[in-house]
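Asker: structure here, sequence nowhere to be found:
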């Protein structure tokens, strides 16, 4: 059974390695190892009893946008689980932990972009939404060529 913990800068290489197959498939955007190190506080990791990183998820905070009348929101990103651990509850554990973190930080909503079906997100109450409801800085960073579905969850 894996445990979920906050990532540390020294996890950066493991996070990049875990993400690589998903980058190659087009499911994730490529991110340099340095990003994983500098933004380690964004990430939660699922760690197997032997210390292997089985999954990760990032939560990026976006402050309230007073010009648009929205409160603080979060973006769930770089969510992935190693192939052998898929279907074992690792992803659900990570998603529950990121939801708890978002609620503890009093975020009003969470957003994510997925190129897949988004089944796990949908099971946890995320619904399809439009870009205009998402944090503008995040929307500007999205690559339209990826044709991702935008999902949101009000907290």
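Answerer: Yes, it's here. Keep in mind that what you see is a predicted model, and the values were worked out from it rather than measured.
Asker: C-alpha from now on. contacts and neighbour counts both.
Answerer: Noted.
Asker: what's the burial count for residue 27?
Answerer: Under the neighbour criterion other CA atoms under 10 Å, residue 27 is assigned a count of 20.
Asker: I figured residue 62 hits residue 76, correct?
Answerer: No: taking contacts as CA atoms under 8 Å, residue 62 lies outside contact range of residue 76: 11.1 Å.
Asker: next one for the comparison:
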């Protein structure tokens, strides 16, 4: 998984008013099958930048129950994170926040919701991979690790050419 952040040049200028009105007005909720096209659309800019792996619409449709989404009052999806279960561990993937919501706290809200979901499912450790700095994950208790302790089925899917850092967090 990549922490998908757009480069600063792609971000609109932030104002304190914009930050006050971002994350709190969005509801974090479980995704449903009808969210598949919006999940794909939300992810597309990050795929184009190489921050996320390309995934077919069929994956978003069939695995929509993995996702938590941040939904704006107008119904648009402004952030998402997938949580797949692997025995006692979980993997966070396809984590992205719309460029106009970055810096608003929405990423943190999505992570905290993912932690709550993982605890409800009695998962003991969460793993993720990022080609970015990992700053958000590190700030929420993740630590660098190697792929070896991660779920083998997931670790085998990591593309060495992406130079992703694997991070883990105990729950």
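Answerer: Yep, that arrived. Quantities reported herein were computed from a predicted structural model and do not represent experimental measurements.
Asker: circling back to that earlier point, between residue 62 and residue 76 of structure 1, which has more neighbouring residues?
Answerer: Neighbours were counted for residue 62 of structure 1 and for residue 76 using other CA under 10 Å; residue 76 has more, 22 against 18.
Asker: now do the SS call for that one.
Answerer: Of the three states, residue 76 of structure 1 takes strand under DSSP: H, G, I helix; E, B strand; the rest coil.
Asker: contact partners for the counterpart of it in structure 2?
Answerer: Alignment note (TM-score structural alignment): residue 76 of structure 1 maps to residue 92 of structure 2. Taking CA atoms under 8 Å, 6 or more residues apart in numbering as the criterion, residue 92 of structure 2 is in contact with 1, 81, 82, 83, 84, 126, 127, 128.
Asker: helices along structure 2, start to end?
Answerer: According to DSSP state H, structure 2 carries its helices in the segments 16-20, 36-48, 57-62, 106-120, 135-139, 152-155.
Asker: just send the ones you listed back as TSV, with mean neighbour count and distance to residue 166 of structure 2 too.
Answerer: Converted to TSV, the helices of structure 2 look like this (neighbours: other CA atoms under 10 Å; distance: least, CA to CA, whole Å):
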stretch	mean neighbour count	distance to residue 166 of structure 2
helix 16-20	12	30
helix 36-48	18	19
helix 57-62	15	22
helix 106-120	18	16
helix 135-139	14	11
helix 152-155	13	9
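Asker: okay, these in JSON lines with distance to residue 88 of structure 2 next?
Answerer: What follows is the helices of structure 2, written out as JSON lines (distance: least, CA to CA, whole Å):
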{"stretch": "helix 16-20", "distance to residue 88 of structure 2": "37"}
{"stretch": "helix 36-48", "distance to residue 88 of structure 2": "26"}
{"stretch": "helix 57-62", "distance to residue 88 of structure 2": "22"}
{"stretch": "helix 106-120", "distance to residue 88 of structure 2": "10"}
{"stretch": "helix 135-139", "distance to residue 88 of structure 2": "20"}
{"stretch": "helix 152-155", "distance to residue 88 of structure 2": "12"}
